[in-house]
Every structure is written in C-alpha cells, then in structure tokens.
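In: predicted coordinates and the sequence they were generated for:
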Amino acid sequence: MKIYKQETVQHVNATVEECWAFFSNPKNLQKITPEGMGFQITDFDQKSMYPGQIIQYKVTPLLGITLSWMTLITQVKENSYFIDEQKFGPYSFWHHKHFFEATPTGTKMTDVVHYGLPLGFLGRIMNTLVVKNKLKSIFEYRVTKVDEMFNSK
C-alpha cells in the first residue's frame, strides 16, 4: 500500500490554550469542514479529548455517497498535540497529527496527515485524480474558516 502525506501549517492570532480549547473539541470540527462534505458526528461521549476516545461520523465526500467513519484518539498532550487514527472508514490507513506551538504573535498550528487508499493500483489512480485534490481543498477551506474565526479580529 502506498502512503501519502498532506501537511498544512497556519498561524493563528490566539494563544495555544485558546486554539487547544477549540480544536481539541470534536464538536467544532463541523464548523471548519465544507458543508458539501455532509459531515455529521453520530457518536461522541461529550468528554474532553483523551487517549482512547472514539468519535463516529457520517461524511459524504464524493458523488453523494454517505460513508461511516470512526476515529480513535490515540495520543494527547494538552496544549501541544493530539493524534487521531481512523479505525473504520474510507481509507485503508489514516493517521492525523495536530500540533500547536506558541509563537510571539499567537500559535503555529501544523496538521500532518498520512493516508493510504484501498484497491491498490486503482487507489493510486483515484489519489492522483481525486483524493489528493479533495483533501487539499478541505484543508484550504479549514485555513479560510480559521482565518475568519481567529485572524480577522
């Protein structure tokens, strides 16, 4: 299986603590996800993020097809980073690291996603034609929404 990488870095005009409070709360993910993704949390224990936490979603990423997605929070270091991994969903591999670093003017946020697709050769073609660009557009949308929420004050 081929593993791909998507990385996004963004500066936020807020403290690490403010960023952490927002981004470590799964309920806020819908606010920074494009509406066309049909993103909906279907199961979440409403607790602050912790290792072992399971979050389930429905997403409609392509062609109106709704998919179930289950992520597991594997690691958490408050105000520093957290990692989520897909347990069930559209990818054969999904590992997403979220880093928060204080800067003199706010917070540097870095998202690093490693992912793999099913179907071997067909998956590689789908990544080239669709998936890579779709992920890029989702993270570009997030950058825009985060700018609107935190950087336009």
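Out: Alright, I've got the coordinates.
In: from now on I want contacts and neighbour counts done on CA atoms only, so please keep to that.
Out: Noted.
In: quick check: Gln75 vs Gln53, distance?
Out: Using CA to CA, to the nearest Å, we find Gln75 at a distance of 10 Å from Gln53.
In: now swap in Glu85 and tell me
Out: 11 Å.
In: please apply the same query to Ile32.
Out: 21 Å.
In: max-length helix in the chain?
Out: Longest helix in the chain by number of residues, with DSSP state H as the criterion: helix 132-146.
In: tell me the buried residues in the lengthiest strand in the chain?
Out: In the chain, taking DSSP state E as the definition, the longest strand is strand 65-77. When burial is assessed from 16 or more other CA atoms under 10 Å, strand 65-77 yields the following buried residues: Leu67, Trp69, Met70, Thr71, Leu72, Ile73, Thr74, Gln75, Val76.
In: A further structure is provided below for comparison with the first:
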Amino acid sequence: MSTLILKTKINAPIEKCFDLSRSLDLHTESMKSYKEKVVGGKLTGLIDLGEQVTWQASHFAISFKMTNKITAMKKPFYFVDEMLKGPFKLLHHQHHFTAAGTFTEMTDIFAFQSPMGLIGRAVDSLFLKRYLHKLLTARNQVIKSVAELP
C-alpha cells in the first residue's frame, strides 16, 4: 500500500475549508480536465456521513467509474472517504482540518493500492504515486483559491 500526505495552509476559517472539501460541485470543477463527473449517488452539494457518490473519470486515456462512501466524519475536523467499487484494490482518503489563528491547515492522508499484486505495486511506486500527488495538489489549490476569496 502507498500513502501520500499533503498539507495545505489556507487563509480561511476551518468550517469553510471543511465544506469546500466536501463539495461535489467544486470537486467536479477542479477535475474538469480529467473529465470527472458525478454519475450516481449524491449528485450535487455537500456530501455527508454515510452518503455515496459515483464518479466517472478518464485518467491515462482509460475511462472508469468509482464509487466512494463517506465512512467517518466529525465536523469540521475530519472526514474519511473510501472506495467501495472502482479501479483500486484499496483507496482510503482521510481529510483533516486544524484551525491555527486565521489559517486552516488541511491535511490529506491518501492511502491506495492498485490491483494485480507485484505488477500493481510496481505501477504504484514507478508513476501512480507521483501522478496522484500532482492531482491532489491541484485539487487542493482550487480549494485554497476559492476559500481565500473575500
């Protein structure tokens, strides 16, 4: 299993950062270049505990669907989404938020594992980990830019 840890400092209240991170509409906007769209489950708005969303996306010229569920949440401090069905053997994404004065520190702990045993582990370490880091960083920059709007 591979794990990414990203920290993003945002000049905005914790509640705003928490809600923007749960926004299906903002997620869709931030992933437009990957043709991600919601095709099932909760379709718009803020996803909440116990709710599911099915995404359709295209990465590496491969189109696929992935269903995730919010399995844990303590507003506005953290939530967890886990893949129920999709291209990974395992996907577990923790979103943590810590208030620090006028700033919020947003921490992503993104654990994943590709299928196909040894071949999947090689794919993860050779390029998928870097690709997912770039993808999450870009998404976090969209959250940051929207959160810091007056």
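Out: Structure's in. What do you need? Everything quoted here is computed from the prediction, not taken from an experiment.
In: the longest helix of structure 1 vs structure 2, mean deviation?
Out: By mean CA distance after the TM-score superposition for structure 1, the fitted helix 132-146 of structure 1 averages 1.7 Å away from its aligned residues in structure 2.
In: who's in contact with that helix?
Out: With contacts defined as CA atoms under 8 Å, 6 or more residues apart in numbering, helix 132-146 of structure 1 is touched by Gln6, Thr8, Gln10, Val12, Lys31, Ile32, Thr33, Pro34, Asn127.
In: give me the neighbour count for the last one.
Out: For Asn127 of structure 1, the count of nearby residues is 17 (other CA atoms under 10 Å).
In: one more: the first one?
Out: Here the count is done by other CA under 10 Å, and Gln6 of structure 1 has 14 residues near it.
In: what helix or strand is the counterpart of it in structure 2 located in?
Out: Aligned counterpart of Gln6 of structure 1 in structure 2: Leu4 (TM-score structural alignment). Using DSSP states H and E, Leu4 of structure 2 falls within strand 2-10.
In: contacting residues around the helix or strand following that strand?
Out: Next helix or strand after strand 2-10 of structure 2 toward the C-terminus (DSSP H and E): helix 14-22. With CA under 8 Å, 6+ apart as the test, helix 14-22 of structure 2 has contacts from 10, 26-27, 46-48, 75-78, 97-99, 103-104, 106, 143-144, 147.
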